[in-house]
Structure formats: C-alpha cells, structure tokens
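Trainee: have a look at this fold, sequence not included:
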C-alpha cells in the first residue's frame, strides 16, 4: 500500500553505467560533494570509510583518501580487491576495485591511487519523501547498542520512511562504524518516543562546525514503529507545504 509521501514512480531498478563520460560524471559528483564512501573487502566483515579526493579522466586515475579506521590499509597492501559504495542525493553509486592499488600522496596527504572503474552501478534508492526539520524545537535522539560502551546523544535533521540524518556534537568517528547495525536508535517524536534498530550508512565530521553528520537506514522496522515514522513524516510534509 502506498503512503501519501511515497513517490508514485517508486524505487528505480539499478543501472550499470559503462561509458567513460557517465562514469566520470558520477564519480566527480561524489568528489565535489565530499560524500562519504563505504569500503568493504569481500573476505572481511569490517567496513571502512573513505572519500574520493581526486578523479583524473585524462590519466584514467582516481584517488581515495586514507581509510578510517586506518588498519584497513594492510588489506590494500596485501593486494586484496574491494568494493566502494557512496550515496549522492539518494542515489547509490558503487563499483569494484579489482586492480592493483598504489599507495601514495596527494597534496602532502596519504591516499590510494587506482584506475578509474570501467563501470559503476547507479541506483536511485530513495522512494520516500524526505522531510527536513526546519522550524520548532529540535528532536533529540540517542544511538546505542552492543557495539557502543555508552549511548551517543544527538539531534534529528531529517527523516523518510526508510531512514534519517542525524547530527552529533564533536567528532564521534572513533566511536561509530559505517555498515554497523545499532540495536537502539531512540527518537523523541512529538507524539511519543520511538526505538528501532538502524544501520549506519555514512559518517562525516565537519571540523569547522565541530559536528558529525550521520546517515542511517532503519533496520527491520516493526509495524508500530513504521506507522509512527509514516505519521511523523506526513506531518512534516504537510507543515512544509503550508509554509510554502
């Protein structure tokens, strides 16, 4: 059953982009927007975070920033292939790095040089209205779980039927791991509290603001939690339309 804030087109199937122009354009978007990337090695359970710091079409090369946590570098040194996944405005952009990666530097900072991929997966995954919290009191959240010694409190920035964006004060990169499922995401919504599991999809610390932004996808939502989220997002959408 569709909801009032679900787009009629729904989620689009993934596309494989193979032309050099398409590949370069999408990688360039990830670089210019400083979108976080999730790095995963097929034989490893741990995930790592990085960024695209250079995309050079003429040389056919790209550069990835140093992995976080940096112990993932030993897998690169071993010559292991890995998968790269990023999100830009609701679009999943992913590719495989199966060729030898050269560890080097870019403008004095450590990086990993790799050949441009011959194809990337382009997947428009966001099929739900994403509502931003613009007016009114901030909504507090707390993220907790078995992988955290102590819960981390923050604020809710936006929400859709499938996920949300959070803000934490300070740098919490050393406490959270992209790709990890946290069992307790507690939100204090206007009509009651909500707790659900959520998977951390990206993490980005902005040193000028001294805040960390996080994107999460709800994990195995139960019926009541789903209805609470839909109710809240619909309310935000209605308020936004009235303001417009």
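Mentor: Yep, it's here. None of the values given here were measured: they were computed from a predicted structure.

Trainee: contacts and neighbour counts: CA atoms only from here.
Mentor: OK.

Trainee: where do the helices sit along this structure?
Mentor: Taking DSSP state H as the test, the helices found in the chain are 20-32, 73-77, 223-243.

Trainee: most neighbours per residue, which of those?
Mentor: Mean neighbours per residue, mean count of other CA atoms under 10 Å, is largest over the helices of the chain for helix 20-32, with a mean of 17.

Trainee: what's it in contact with?
Mentor: Contact with helix 20-32 is made by 17, 51-55, 57, 86-88, 93, 117-120, as judged by CA atoms under 8 Å, 6 or more residues apart in numbering.

Trainee: in strands, which of the residues you listed appear?
Mentor: 17, 52, 53, 54, 55, 86, 87, 88, 93, 120 (DSSP state E).

Trainee: now the closest residue to residue 82 other than its chain neighbours: how far from residue 91?
Mentor: Excluding its sequence neighbours, the residue lying closest to residue 82 (CA to CA, 6 or more residues apart in numbering) is residue 41, at 4.4 Å. With the distance defined as CA to CA, to the nearest Å, residue 41 ends up 22 Å from residue 91.

Trainee: please say which of those two ends up with more neighbours.
Mentor: residue 41 (19 against 16; other CA atoms under 10 Å).

Trainee: my guess is that one contacts residue 79. True?
Mentor: No. Taking contacts as CA atoms under 8 Å, residue 41 lies outside contact range of residue 79: 10.8 Å.

Trainee: how near is residue 185 to residue 160?
Mentor: From residue 185 to residue 160 the distance is 15 Å (CA to CA).

Trainee: next: residue 102.
Mentor: Taken as CA to CA, the span from residue 102 to residue 160 is 39 Å.

Trainee: quick one: which of the two has more around it?
Mentor: residue 160 (23 against 15).

Trainee: returning to that earlier point: closest one of the ones in strands among the contacts of helix 20-32 to residue 218?
Mentor: residue 87 (15.9 Å; CA to CA).

Trainee: A further structure is provided below for comparison with the first:
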C-alpha cells in the first residue's frame, strides 16, 4: 500500500478511498495522533468535537469519545446520522456515519460506528508560500490555553495551510512541536484581526540573528478566516510578481 502521508510536490485533487486496508490505516493515524474530529449531525448546523478512541478491525467498528459540547451526546444517543471531518498534516479527511451506538470505554460513554466503506481524502499540502517582507512587521499573537503563555511573533511567510514566524531571542525551549496555540491572531492588513488555531510543526533557533523561527500549521480555520488568509496570500503573490517584472527593466 502506498504511504498516503508521504510528501507530495503540491496539493492533490480530492479522491475517494474505498480500499479497507487504506481506510483503516488512515483512521489508525488519526487515533494515534489524537487528531480532533469535527462531528456534524444531518440537518443540524452546530459542530461538535470528538476523537477516535478505539478501532475494532474484527467487528469493523470505530469508537469515538463523548462529544463536546455535551449536547452532541443526545443526538448521537438518538442514532442520528452525522458526518466526520478530520485533518492531519494538511490532509482533510471526511466520511459519513449513518448512526452510532452508545457504548462504554473505561467507565466513560463512547459511541461505536461502522468503519466507512469510502472516505473522502484531500491533500492540501504544498500550498504556495508567499514571503513577507521583514519591514512589513505583520504581528502574530500566540496564546496557549493551558500553560498561560503568550508570545508576539512576526510573519516570515504565509500559505493557505500555515505560516513561518520569527520571535526575538531563543524560544526553542518554550515552543514545542505538536503544541496547539488557540487563539492565535494574525494582524493582516485590510483584514484586521484574523483568529485561528495554530499547531507548532518545527522550531529552530538562529544564533547569528538571535531569533527563533517556527513553522506553524493552521488547524480547522473558519471559512471567514480561510478567505482572509487566501486573499492576503494572493496579494503577496501579486506583489512578488510585480517586483519581478520591475526588476526586468
């Protein structure tokens, strides 16, 4: 089976995966990485969060944790159908569940549903990264919900799926790969404050500049936030092309 998470040259068109061995591999990855699931019940607009807590290959079942907010447990207990969206390293996965059965896992409620026959898979990695001029000083505010940390950083580049930021001094021990900062606020020109959740992907301290550079990935941005980010990336791309043309003369 090909590695579905191997690095590709650019974003790939959406496709449906129907091979059970591939579907189980993807679900196992989501479970092992504790990637959050967004659960949306049919004919309901509210979204709920959960996680895969168990995969039963023999029974062909996946178990998800109790839902947040807890109101979702009522809909799940009633057997309502729902859709699950998940993201892993810039890859969007989606599948439908006709319903779930309430079960118990470690004395806590969970919900068992059948492993899907098909899974929507869309790789968005490899998105165009637009450089941001250092003189622009576009600020990024980071807040950690549990550790009560707050940082102010500045954009180095930006894409539809993430960004690279710089911070003054050695912050390599304060930012750890895998940490989620929410809310994180991008202060984009014209768009103003754009709030997203950001996950730390990699961190590097540049001693010669006394700066820390960190790669960040956006986690499930709202449609409004994504549009604001996409518009600014397009603006940066147009500016880069304009500068290239001016350099020709």
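Mentor: Sure, I can see it. Model, not experiment: these values are computed from the prediction.

Trainee: just give the TM-score of the two.
Mentor: Taking TM-score structural alignment, normalised by the length of structure 1 as the basis, the two superposed chains have a TM-score of 0.60; 185 aligned residues with a CA RMSD of 4.1 Å.

Trainee: make TSV out of the helices of structure 1 and add distance to residue 168 of structure 1.
Mentor: Output for the helices of structure 1, formatted as TSV (distance: least, CA to CA, whole Å):
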stretch	distance to residue 168 of structure 1
helix 20-32	23
helix 73-77	27
helix 223-243	21
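
Trainee: which stretch among the ones you listed comes nearest residue 198 of structure 1?
Mentor: Closest among these, using CA to CA: helix 223-243, at 12.1 Å.

Trainee: for residue 241 of structure 1, see how far away residue 10 of structure 1 is.
Mentor: 21 Å.

Trainee: and residue 232 of structure 1, what is it in contact with?
Mentor: residue 189.

Trainee: what about the longest strand in structure 2?
Mentor: Across structure 2, the longest stretch assigned as strand under DSSP E is strand 192-206.

Trainee: give the closest residue to the residue most central in space within structure 2 in space, chain neighbours not counted.
Mentor: What sits nearest the mean C-alpha location of structure 2, by CA atoms, centre = their mean, is residue 219, with 2.8 Å. Nearest residue to residue 219 of structure 2 in three dimensions, chain neighbours excluded: residue 197, at 5.3 Å (CA to CA, 6+ apart).

Trainee: tell me if I'm right that residue 193 of structure 2 and residue 187 touch.
Mentor: Yes. The criterion here is CA under 8 Å, and residue 193 of structure 2 meets it with residue 187 at 4.8 Å.

Trainee: residue 157 of structure 1: neighbouring residues, count only.
Mentor: So residue 157 of structure 1, with other CA under 10 Å, has 19 neighbours.

Trainee: what's the span of stretch 10-26 of structure 1, first residue to last?
Mentor: This stretch, stretch 10-26 of structure 1, spans 22 Å end to end (CA to CA).

Trainee: figure out how far it is from the centre of its chain.
Mentor: On the basis of CA atoms, centre = their mean, to the nearest Å, stretch 10-26 of structure 1 sits 18 Å off its chain's mean C-alpha point.

Trainee: distance of the residue lying closest to residue 130 of structure 1 once chain neighbours are set aside relative to residue 228 of structure 1?
Mentor: Counting by CA to CA, 6+ apart, residue 130 of structure 1 lies nearest to residue 160, which is 4.4 Å off, once chain neighbours are set aside. Separation of residue 160 of structure 1 from residue 228 of structure 1 (CA to CA) stands at 11 Å.

Trainee: look up how far residue 212 of structure 2 lies from residue 48 of structure 2.
Mentor: Where residue 212 of structure 2 is concerned, residue 48 of structure 2 sits at a distance of 35 Å (CA to CA).

Trainee: what do you get for residue 68 of structure 2?
Mentor: 35 Å.

Trainee: show me which of these two is the more surrounded one.
Mentor: The residue with more neighbours, out of residue 68 of structure 2 and residue 212, is residue 212; 20 against 14, by other CA under 10 Å.

Trainee: quick one: which helix or strand includes that one?
Mentor: Per DSSP states H and E, residue 212 of structure 2 falls inside strand 211-219.

Trainee: hmm, who's touching that strand?
Mentor: Here strand 211-219 of structure 2 has contacts from 87, 89-90, 161-172, 196-206, using CA under 8 Å, 6+ apart.

Trainee: one more time with 6 Å
Mentor: By CA atoms under 6 Å, 6 or more residues apart in numbering, the residues outside strand 211-219 of structure 2 that reach it are 161-171, 197-206.

Trainee: need the contact list for residue 99 of structure 2.
Mentor: Residue 99 of structure 2 makes contact with 79, 80, 81, according to CA under 6 Å, 6+ apart.

Trainee: tally up the residues packed near the last one, please.
Mentor: Residue 81 of structure 2 has 16 neighbouring residues, counting by other CA under 10 Å.

Trainee: that one contacts residue 100, correct?
Mentor: No. Judged on CA atoms under 6 Å, residue 81 of structure 2 makes no contact with residue 100 at a distance of 7.6 Å.

Trainee: tally of neighbours for residue 44 of structure 2?
Mentor: There are 9 residues near residue 44 of structure 2, going by other CA under 10 Å.

Trainee: quick one: what's aligned to it in structure 1?
Mentor: Under the alignment (TM-score structural alignment), residue 44 of structure 2 pairs with residue 44 in structure 1.

Trainee: so who does that match touch?
Mentor: Neighbours of residue 44 of structure 1 in contact, by CA under 6 Å, 6+ apart: none.

Trainee: from residue 37 of structure 1, how far out is it?
Mentor: Taken as CA to CA, the span from residue 44 of structure 1 to residue 37 of structure 1 is 17 Å.

Trainee: do residue 230 of structure 1 as well
Mentor: Plainly put, residue 230 of structure 1 is 28 Å away from residue 37 of structure 1 if you go by CA to CA.

Trainee: could you give the number of residues near the spatially closest residue to residue 9 of structure 2 that is not a sequence neighbour?
Mentor: Once flanking residues are discounted, residue 9 of structure 2 sits nearest to residue 126: 6.2 Å by CA to CA, 6+ apart. Per other CA under 10 Å, the neighbour tally for residue 126 of structure 2 reads 16.
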